[in-house]
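> Okay, predicted coordinates and the sequence, questions at the end:
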Amino acid sequence: MTLYCEQTSYTHLADTFGTPLYVYSQNALTQAFKGYTEAFAALDPLICYAVKANGNLSIIRHFAALGSGFDIVSGGELARVLAAGGDAAKTIFSGVGKSEAEIEYALEAGVKCFNMESIPEIDRIQKVAARLGKTAPVSLRVNPDVDPKTHPYISTGLKANKFGIAYTDALAAYRHASRQPNLKIVGIDCHIGSQLTDLSPLVEACERILLLVDRLAEEGIVIEHLDLGGGVGIVYKDENVPDLQSYADEVQKRIGSRRLKLILEPGRSLVGNAGALLTKVEFVKKGEEKNFIMVDAAMNDLMRPALYNAYHHIENAEQKHTPPLPPTSSAPYAKPATSSAKTANSPARPATSWWYAAPAPTPPAWPATTTPATAPPK
């Protein structure tokens, strides 16, 4: 069996670019993005791709071309967005530890909003904005204390987590922010975790945040946008993930007549099922209890299985001669990975195989609508 990304075989890509190699389908990225825009169309949302999910410049550039905004957590990610043609005015600056230099850089660039996560951060952004003679658009990330029912390492919405301002403290934090002369409150934000496979925690978080929006309005603090973050899960094996249309319907029902701009920050659900990691088997080491497959990709290239003890699908793609593609065709996004050889536990396989680890068992044969690969940033 020969496996393909769109109409290009993985073995051809491995032969051409070497391994380890990340390969992403442009068509799959487009369809995933459209899934959000179409499901939430009635709410006219701003979809902000979470750059932390994959910061490759070609991927950022593609989402920018689709009209995406961006969710960033550092000055470095902002630099990547701008380098790839992203719009600072559609960029949300999240993250718990923004430095003064990063805040200044983002203010000068004109980001849409800072998602603030603590009282000290409120004071820091006020200080930098005052020094620059600017007004910083801000939102508070509120921790709704909702159990996302996901892996504890990626659960961020409980009161024990480091992220956000506690729900019970949020009103006082908004009051404090409203008194800062160089801050303009424009929104409210929450993000309860990643790889969420149940719709109910997302809906519950939305409900709790909207109660706070109404309470703030009673005090004259007007919220312009509702940022529900990301976190929608994807299929790695046999997960049942939330249906985007059902999610959109539930959010629309709860927003009701409130005049709120909806912002979403998907990451994994846009790129996770769009790519694969190609790695070459170097040799097989036979052990007393099991065999070890030595490959040229390492844990730094695919950390998730080791970090979360998570399932990740692996396929054997037999190496076959692949004729050159016609001049009118081009390869998907290809990004060489740099690493030393490591081990992978698996039954013995021929040492001449090409392997890839991918979220989806069978990559779809998308039409050949990709653009040439670009070199990754150094």
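Thanks, I have the structure now.
> only C-alpha atoms for contact and neighbour calcs from this point on.
Will do.
> just the helices in this structure please.
10-17, 26-39, 57-65, 75-83, 100-109, 119-132, 170-178, 199-218, 244-255, 268-271, 304-308 (DSSP state H).
> Can you list the neighbours in contact with the fifth one?
It refers to helix 100-109. Contact with helix 100-109 is made by 74-75, 78, 88, 93, 124-125, 128-129, 132, 134, 136, as judged by CA atoms under 8 Å, 6 or more residues apart in numbering.
> what's the angle between that helix and helix 119-132?
Per axes from the mean of the first three to the mean of the last three CA atoms, to 10 degrees, the angle that helix 100-109 makes with helix 119-132 is 50 degrees.
> what separates the spatially closest residue to residue 294 that is not a sequence neighbour from residue 298, distance-wise?
The shortest distance from residue 294 to any non-neighbouring residue, by CA to CA, 6 or more residues apart in numbering, is to residue 343 (4.6 Å). From residue 343 across to residue 298, the span is 8 Å (CA to CA, to the nearest Å).
> what do you get for residue 94?
Residue 94 is 30 Å from residue 298, by CA to CA.
> The nearest residue to residue 272 once chain neighbours are set aside: what's it in contact with?
Setting aside the residues directly before and after it, residue 272 is nearest to residue 359 in space (CA to CA, 6+ apart), at 6.7 Å. Counting by CA under 8 Å, 6+ apart, residue 359 makes contact with 235-237, 272-273, 275-276, 312-313.
> Below is an additional structure, to be compared with the one above:
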Amino acid sequence: MHYFSYQHGELHCEGVPLSRIADEVGTPVYVYSRQTLVRHCRVFREAFAGIPHTICFAVKANSNLSVLRTIAGEGIGADIVSGGELFRALKAGIDPAMIVYAGVGKQSHEIARALEIGIKMFNVESRGEMDVIQQVAKSLGKVAPIAIRVNPNVDAGTHPYISTGLRQNKFGIGIEGVMDDYQYAHGLSHVEVVGVHCHIGSQLTDIQPFVDALQIIRQLVLDLREQGIVLRYLDMGGGLGIRYNAETPPSPEELARAIRPIVADLGCELIFEPGRVLVGNAGIFLTRVIYTKSNYERKFIVVDGAMNDLARPSLYGSYHDILPADEAAGRQGTALADVVGPICETGDFFARERSVAPFAAGDLMALMSAGAYGFTMSSNYNSRPRVAEVMVDGDTYRVVRRRETFDDLVRLEEEV
């Protein structure tokens, strides 16, 4: 569900025509729908009503401060993987007690800052990390709450780059030996073992991998209890997919129905780390056609956006629906074309041999479902300033991140 629709022949975000944003802010630009974002937060939260739980938004999906403030206003915390994401979460007003810190490479200064402000817990990925957390916590005179991230060797059935729960992945500690790691952590003087964490991948479109992983984690919780280690938190991560094309991902309600009976008697507070499912369909990437051309039998539509702005198609071969801002253009048939950007790479594309509207130079094009892993993965490759971000609320909008200038590109550099 999202609030992007054609009204009076023009594609709108809520009550604002995208052509107005393009004219006033320029292109390329990310456009977010606040109404969609709020609705998605509430649907996810309501799905787990009656179950003790905390929802921690995966900041890596979209770290814009206005997006984070909107999510915080809906009673949702943060799942972070860096000191920078911790800084952003705090800046957005997220309660430290609703922040969980994941990631395989936490550094001492990042751990110290998280301990100083009192986050909910660290999701620990190795015994070496436990030792560093112990040392930092001891130096600060604090006790660090931790969960151990368990790798259950469950295939999430998603793209290899975003699969995280298999034996060959870098994440977590293998289920086979994790009991020893729990006992080790339990014996540390400045570490408190409070939970278990399991995240098997992103863009999951089937409930069964969640269920398979949760059954394994359930047994681990029971086994630990027999050894005197009683966990308070069961963090099942995130990864629930969205519809980009023909996928039929489960809803939060379906996920809740599937996992409720598995965890009902464990006495653990559940933690969820949704990212894409909250923001993915709440944003689009708006770009303008510069040229059209043909090379031999291949037609190309060249737009002002590029792989540095939206990397997912080049990186993952990901699909984004492509719509014209002018509804009439979409009724004039289709043309088989590659949609490409100005970057000097053959890999700079948004679609290959896709049937799209017969776009012409000057036309506006919307790449849908771009609210997750869009701007957060952008770069300045080819010395391209990063684009603006806009938040629409009803019939008004605000620029929530200004477009970078050429001066911004060199602001931190020194000539020698």
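Now that the structure is in, tell me what you want to look at. Everything numeric in this text was worked out from a predicted model, so none of it was measured.
> Point out the most buried one among the helices of structure 1.
Highest mean neighbour count of those: helix 268-271, a mean of 24 (counted as mean count of other CA atoms under 10 Å).
> Which residue numbers in structure 2 does that one align to?
Aligned by TM-score structural alignment, helix 268-271 of structure 1 falls on residues 276-279 of structure 2.
> repeat for stretch 4-11 of structure 1
With TM-score structural alignment as the criterion, stretch 4-11 of structure 1 aligns to 12-19.
> again, but for stretch 88-95 of structure 1
Going by TM-score structural alignment: stretch 88-95 of structure 1 matches residues 96-103.
> What separation do you get for whichever residue in structure 1 pairs up with residue 227 of structure 2 and residue 174 of structure 1?
Mapped onto structure 1 by TM-score structural alignment, residue 227 of structure 2 lines up with residue 219. Using CA to CA, residue 219 of structure 1 is found at 10 Å from residue 174 of structure 1.
> Am I right that residue 247 of structure 2 is in contact with residue 204?
No. Residue 247 of structure 2 is beyond contact range of residue 204, at 9.8 Å (criterion: CA atoms under 8 Å).
> And residue 288 of structure 1, what's its match in structure 2?
Looks like residue 288 of structure 1 aligns to residue 296 there (TM-score structural alignment).
> what's around its match, how many residues?
The tally of other residues near residue 296 of structure 2 (other CA atoms under 10 Å) stands at 6.
> Over to residue 72 of structure 1?
26.
> tell me the contacts of the counterpart of it in structure 2?
Aligning on TM-score structural alignment places residue 72 of structure 1 opposite residue 80 in structure 2. With contact set as CA under 8 Å, 6+ apart, residue 80 of structure 2 has these partners: 58-60, 86, 99-103.
> Closest one of those to residue 252 of structure 2?
Of all those, the one with the least separation from residue 252 of structure 2 (CA to CA) is residue 58, at 15.7 Å.
> tell me which residues of the top strand by length along structure 2 are tucked away?
Looking across structure 2 with DSSP state E, the single longest strand is strand 283-295. Under the neighbour-count criterion of 16 or more other CA atoms under 10 Å, strand 283-295 of structure 2 has 283-290, 292 buried.
> Please render these as CSV that adds distance to residue 325 of structure 2 to the earlier fields.
Output for these, formatted as CSV (distance: CA to CA, whole Å):
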residue, distance to residue 325 of structure 2
283, 15
284, 12
285, 12
286, 9
287, 10
288, 10
289, 11
290, 15
292, 17
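> Relative to residue 30 of structure 2, which of those is nearest.
residue 285 (4.7 Å).
> Residue 24 of structure 2 versus that closest one, what's the distance?
From residue 285 of structure 2 to residue 24 of structure 2 the distance is 16 Å (CA to CA).
> ok, now residue 393 of structure 2?
16 Å.
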